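Chemist: can you look at this prediction? I've put the sequence above it.
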Amino acid sequence: MDSDLNRSVRLLDDSMSSQGGRLFKKGLFKAQKAKSLYKDNISNTTLTPEESTYLSDSRDIQFNTSKLINRVDTSRLTDSTYAKLTNFNVTSTGSVIEADQPWKNAVNSLYIEFLEVMQTHMNSQAVLDMVRDLACCCSDTLSVIKTLKSKIAFSQVDTEEDWLENERNTWRLLFALYQDRLGIQSIQTEDEEYNHYYGLSEKLCTINLFKRDNLVRETQLIIDWLESNAAEKYDKMLYFSDSTVGWENTLHQLSSSDTIVFGSSREIVTELHPDAPSQQGKPLHDMDIEDNKRLCYLVFTGIRCGKLAEAQKLCVQCGHAWKAALLDGWKLHHDPTKIPASQDIDEESNEMVIDNVDTQKMEGNENRDLWKRMAFKYCEQIQPNRFEKAAIGVYCGYLKYVLPVCNDWNDYLWGYLKVMIDIRVESEIRDCVQRKYRDLPDHYWDQRMSLNDIFATLDSSNNKDVNIQAHRPEYIIQKHLILDEIPELFRELERYVNEDDVSTQFVRFATHLVLFMDQIGRFHKKDTIEKILEIYIKRLNQMDDAQLVAFYVSKMSPAKQVHLYSTYLEKVVDDSERLDSLKYAENCGLNVDAITKTVVENIRNKPIQMIEPSLQQKLTSDDEYKISAIDWLLFYEQHRSEAIIQSNALISRFLTSGKLDAAQLVFNKIPSDSIDKILAAEEVALDIKQAIKEHLSYKSYLDAQEAFNVWFKHFKSK
């Protein structure tokens, strides 16, 4: 994490630096490859932690693509997939100057950060490392922004911060999806197939489904991604109080009604068991009702964050162990004593054998189908809190009671996907597991939806916030990534970057997204890629950072490279900056010869400013600018011949405009030893020889003019 700390410190330093200084410094930290932080656990709607171990350790679904990426493992279908992306705890110390939104500098530093990542992974086959590091850059910057705002008591979430969070999430989504998709491409080349499982274990049946069905696996990855994002947003929220008994205020009033300080405003239940409120039709103590509402909210939030175990622990801590037990009923059943030796999985070898039957325990709920039917009825009761209904609805697949507590696009997508995968797993179990199950109500099966149906529903949602978000660029991009609609994604990106009010941050994101897709060979329409790149380069031109411009220009076609970079160089006038610009171009593989020639021609062909008719025109700032353009051809000796050719053309223009002094200054730009060095070459082209003759002719003409001026001045002084 040293590189992450250095980057965060630099971001903080840049954000607090002088507003008037250069946006980027020339001394750059180079991004380092982050260490792999994969963990072998799976958290999803259908697998327990123990079941997850089977799936994550199974050799059959470890997809290694060493030639393309470094150990892409699609079996890790969990938020641990994102551990390397989310394990940041950036803190800042010292006083913070209350500048005018200093975090803007931290956001702007992303241009350099992304450049460093691209340079680090430019020749690397581990393409996903680039995506991972881009997500890390966004996460680091977001942490610095939040730290700065906390120091100056600035709580408002601005547009850039909101965008940055969505961008980080999009890079994480890209990482998770293509970790699996690239792995699938590798496994398909090996002609490996998975057959359906037929046996008595719901767990083994589901494991086989995840190995065999790409859609199910990707759907679970998306769920894990949504839960991981929520967990980061609601970090440390699962806190209620110290351990206590359930409904303690009701208990106290029933046991000590004479001594209670705050009695309930209504007649309360006379018994304390989970069904008492519904059986007696009486409420709990007022304070217990509020506590129960808060507990139900926190339990659902924990489930939304993929932290079922923590939510259950909270229930037990608050004296409601029955609530925790209620959330165990969905778990898949597995009885190792009833499984043939050829069908069980040994965790050490990942093979289908049983080594130690006596030590294996029964897992899951044998009456899971009955629990599911009762869960439907439980959700339909009036008494349970809506968050409690939603928590049960998530695991029994009752979408009707999940959506009312969802607030935004991410929540809705999560709810739909949880039910979608629950139905798919339930269907697989009933088709393949050799036992009889109780029928489920028709409304459960009527909830079947495809991914396209889900996104169409979100696009036309009656929830105003969801509907608005569904039409925002970042969510449309995520939708196309999930649906693997890359041509549609590129069309949308091209449309967005051409809008007048598009932010440079969005153009930066779009540029790196299309570069990644191009790198993995997912899109071959170069025109779209170059259009987006060209818009980004034009934005970078305004930042006056040659290193940024040179690198991204190098991603264009050779013809456009020369045009774009020479256009940028036209406004560079400082000699040291000009030399640096050429070095950056050389390092990025640009054609320096063609670029220097083009930039001089572009400047030379600009109209000459005429002040007033006279025999001797005065020198203007535009003239000086044209004269200085010759310097572009004097940094490298191999450009001396081109310098003579361009100076001849410029001298000719000045002479025809009556600007003798300007012509003399152009001639003086050429070093006196240039002709000797050119002629010292083994072969000199005919056009170069002709240019040398023209150069010497101008020398004779200018010398004669100078001699005449000296004579004329002397003559008039008599």
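Modeler: Yes, it's here.
Chemist: going by C-alpha atoms from here, please, whenever you check contacts or count neighbours.
Modeler: Noted.
Chemist: how about Val465, nearest residue that isn't a chain neighbour?
Modeler: For the record, residue 465 is Asp, not Val. Asp408 (6.2 Å; Cα to Cα, 6 or more residues apart in numbering).
Chemist: now do the contacts for the one you found.
Modeler: Asp408 is in contact with Asp465, Val466, Gln469, counting by Cα atoms under 8 Å, 6 or more residues apart in numbering.
Chemist: would you quantify the distance from the second one to Met420?
Modeler: As for Val466, its distance to Met420 is 19 Å (criterion: Cα to Cα, to the nearest Å).
Chemist: ok, now the first one?
Modeler: As for Asp465, its distance to Met420 is 23 Å (criterion: Cα to Cα).
Chemist: of those two, who's got more company?
Modeler: Met420 (22 against 12; other Cα atoms under 10 Å).
Chemist: please identify the buried residues of the helix or strand hosting the more buried one?
Modeler: Per DSSP states H and E, Met420 falls inside helix 409-432. Using 16 or more other Cα atoms under 10 Å as the test for burial, helix 409-432 gives 409-423, 425-426, 428-430, 432.
Chemist: same thing with stretch 574-581?
Modeler: The neighbour-count check on stretch 574-581 (16+ other Cα under 10 Å) flags Arg578, Leu579, Ser581 as buried.
Chemist: same check, this time on stretch 538-550
Modeler: Within stretch 538-550, judged by 16+ other Cα under 10 Å, the buried ones are Arg539, Leu540, Asn541, Asp544, Asp545, Ala546, Gln547, Leu548, Val549, Ala550.
Chemist: A further structure is provided below for comparison with the first:
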Amino acid sequence: MDQSASMDVDSISTPRVSRFQETSRYTPIYSTPQSFSSDLFVPSIINSSIASLGTSLNDGIYFINDIIQKYAEVYENARSQEDITAVPKTYEQMCDEYSKTLREESSGMFNSDSRGYRIWEAERNTWNVLKLLSQYRFTPIKNIDEARKPFQTDGQLLCELLATNKDFAEAWIVRQWLWKIAPEFVTVETNPEYRSFTKNSILLNLKKRNSEEYKYLDPDGAHRTRRALDSLDQEHEKELARSIFEYLRRGQVDDAMDISNKNGHFWRTASMSGIVLYNEKVDDDIITTIGNINRHIWRATCYHCANQESLYIYDRAIYGVLSGDYENILPVCRTWEDQVWAYYHSLIECQQDEYFSKHVRHMGVNDDDDLPINTKVIPPNEIFEIVESKRIDRDLDIERFHIIQKLIILNDSKELVKRLKEELVDKRLSREDETAYVHFLRLATHLILYLRDLMLPTPDKESDHIIRLYTELLIEYRQNKLIALYASKLPRDISIEIYASFLKDVTASYTERHKLFKLAEQYGLNVIAIARETFELIFKEIESADKHGAVFDVRIIALKELINPIEIIQIRALEWLTFNKEQHREALKLGNTLCRRFLASGKMNVAGKIIMEIKNSKSPLSHIRYEKLEDDEIDTVYVEHQNYYNMIEYYNQYEIWWKTWKSKPKKINSKEMSDWNKSIKEATSSLDTLFHKFLESYVFDFIKETNNMMTDEDEIRIRELERVMDIYIPNAVLRHHKALYETREIIPTNLEKSFNLANTVVEENSDLSMHFVRSKKLQALLMALRDSYLEILKKNPKDISNVLYDEQKFN
């Protein structure tokens, strides 16, 4: 190895670095007492301002909706970037902004609720560790092909270890992460005069006592002589030891040394300076050495000091950090993060020293020197088992995040998804606790989506269930523009079901609903199947024909009667099938089905509304108008639709006729009577034309025109059509008889027409009589024909041959 090359440890981004760095971009960890900036130990995060929160954090649902929208925006925009850490990096920044804002709001005089910002901080930490480990795990490892040099410094060996040992590098990253997320603390108040209170006490008593008794102000004096310092000095040194430990806990060795110097404890600075790795430094082509060449001896000494029971607990913890002895660090650990850090720090120190000892050492003690450090190396999976068994902070909110962080560190995506499912699907986390539930569900969903983007194994059933829960939550919170995005991440059948279920209850304008349809199309959802399912869900709310009771009990609702809101929604369901041209014929077919169902229950007004909407060029349903097929092929869907149109047209004309008939003037010889006679003749003539058009449309039996086997759907359709004809054909015949019979004086030929309706009913090619039998309207028809019969006899008693002939045929 070229000894002029600087050996660096990339402690800012990823430890996967080459052993050969042409330029000194990074400062080695623990490299020099003059360079202990905290930036060396904590990955730098680029600060970017998040858009204004827009709403107060106390606005409840509005704040939740704002967060939901921002997360969707980040996922949609950042996932396509080449940087694998782009998504978790942005999520982390958002969480940091929210946690800071909530911390400020919760710090007010009348607001002491800290739950909100603690949850946001926990999520921020989760995205941070995922970002760091993803960056490392998905960065190609550079090969190290050169032969080992006979002489290597500790710094060079560490770079080699980081570049070749994946587990060690990941542990290094985890420790950096644990350094970064440690909370702020209040450091000791500076007292630059060393043990000033004890010194002043000695000076006051020099004349009274033997001064030799008080010569114990050296750093080890109190411990050596077992003489107590002044109580104020004791308290200050305890606080100083605690502050030094807290700095070391955060990887801030430079700050630990600085606080020692400021308080006159230079010996503490000297004892900590041994942590610097022996390395080479190049300055103006001059190679110099830095660091502790006998670091293993220094570490063993620190280990011995850490196990001195007479020392203060934080002093022992400091030496535990310096030597990597977790046993003496754990007593001062207050949180889950502290404990995990203690074990990981020990793991790194032990593996690092073990690696150094396997290779040729530089100058130092002989190999046979006895330097015992009885610290057991504990692998990561066991670390978390131990920490969880000794958990000291039982915050259930934060504990859920610790589970996620643990499994991210252990790189177990399958178990991670299963644990998320246990919390959300198995109801360990109550839906009633909306704050925690919504927060955790959102996090779980975006974690799963990110893991899927990384092509990591995620159990399909559990993953889909969680994403579905989140999509349903978006529906509940009316985040209409986001539903298609998340539904597209579900399997085809589930995405169809959930999006159709959402669209079913949307009552916005046609334009707005079209936008939702286009969103589904944009995200690759099966829009044709969704539109069909949406209609079916609404359609199921209409009772089948079999549940409408007997035919003869049905009351036909007049076309002019108002339609209730539910029926309007059912009609508008057809509009979902108009957005795609490929579904227009299907829409017409389903429109026929709707007409049959409504007509079967007597709701002629609703069926009429459907028919008129299709005919109205300004209606969305006009898109499904019939288009002529090639070669004049008969389309049964169109034929059925035309039949309903003819029926509605006749009944509508009858209502016009009836209204005209009821408006007959009282004065016989008047202009009003003359105008009325003209109007009633026109209305009756038009009614007669539409009547025959209506009946002729049923002469061709399009239901049974094919010899193919009928499906269950065909059989249902036949039963419904028969019911519709049983209701409306007899009723139409009786109404038409009334119109003809009542106008016999105005239009004399109508009397004979009224009686000849019998021929229409019994004609062999139509045989409409069965509908009168099933509807129990035959008696009513006979009575109507009897009136016509008697009236004919009354007017011309001698000419009865034709009447008798017709009567004989009918019987």
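Modeler: Received it, and whenever you're ready, just let me know what you need. In this text the structure is predicted, and so the values were computed from the model without any measurement.
Chemist: have a look at how far, on average, the helix holding Met420 of the first structure is from the second structure.
Modeler: Taken over the aligned residues, the distance from helix 409-432 of the first structure to the second structure averages 0.7 Å (mean Cα distance after the TM-score superposition for the first structure).
Chemist: so that helix matches what in the second structure?
Modeler: Under TM-score structural alignment, helix 409-432 of the first structure corresponds to residues 336-359 of the second structure.
Chemist: and the lengthiest helix in the second structure, how far from the chain's centre?
Modeler: Under DSSP state H, the helix in the second structure containing the largest number of residues is helix 712-742. In terms of Cα atoms, centre = their mean, to the nearest Å, the centre of helix 712-742 of the second structure is found 51 Å from the chain centre.
Chemist: got it, and stretch 324-338 of the first structure?
Modeler: Worked out by Cα atoms, centre = their mean, stretch 324-338 of the first structure lies 37 Å from the chain centre.
Chemist: same check on stretch 388-402 of the first structure?
Modeler: That offset, for stretch 388-402 of the first structure, works out to 31 Å (Cα atoms, centre = their mean).
Chemist: quick one, strands of the stretch 201-350 of the second structure?
Modeler: Applying DSSP state E, counting those that start in this stretch to the stretch 201-350 of the second structure gives strands spanning 279-283, 286-290.
Chemist: I should have written the stretch 451-600 of the first structure there, sorry.
Modeler: Using DSSP E, counting those that start in this stretch, strands in the stretch 451-600 of the first structure do not occur.
Chemist: run the chain-centre distance for the helix holding Met420 of the first structure.
Modeler: 26 Å.
Chemist: again, but for stretch 366-378 of the first structure
Modeler: Worked out by Cα atoms, centre = their mean, stretch 366-378 of the first structure lies 40 Å from the chain centre.
Chemist: which residues in the second structure does it align to?
Modeler: The aligned range for stretch 366-378 of the first structure is 293-305, by TM-score structural alignment.
Chemist: for stretch 280-291 of the first structure, same thing?
Modeler: Taking TM-score structural alignment, stretch 280-291 of the first structure hits residues 225-236 over in the second structure.
Chemist: okay, how far is it across the matching stretch, tip to tip?
Modeler: Stretch 225-236 of the second structure end-to-end distance (Cα to Cα) = 20 Å.
Chemist: which residues does it contact?
Modeler: Val188, Arg195, Ser196, Phe197, Thr198, Ser201, Tyr216, Gly221, Ala222.
Chemist: now do the buried residues in that stretch.
Modeler: Result for stretch 225-236 of the second structure [16+ other Cα under 10 Å]: buried residues Leu229, Asp230, Asp233, His236.
Chemist: tell me which entries of those lie within helices.
Modeler: Counting by DSSP H, those contribute Asp233, His236 to helices.
Chemist: look at the closest residue to His265 of the second structure other than its chain neighbours and say how many residues are nearby.
Modeler: Residue nearest to His265 of the second structure in three dimensions, not counting chain neighbours: Tyr194, with 6.9 Å by Cα to Cα, 6+ apart. Look at Tyr194 of the second structure: counted by other Cα under 10 Å, it has 18 neighbours.
Chemist: what sits against the most centrally placed residue in the second structure?
Modeler: Centroid-nearest residue in the second structure: Tyr470, 3.9 Å away (criterion: Cα atoms, centre = their mean). By Cα under 8 Å, 6+ apart, the residues touching Tyr470 of the second structure are Leu441, Arg442, Thr445.
Chemist: same deal with Ile610 of the second structure?
Modeler: Contacts of Ile610 of the second structure (Cα under 8 Å, 6+ apart): Ile571, Gly591, Cys595.
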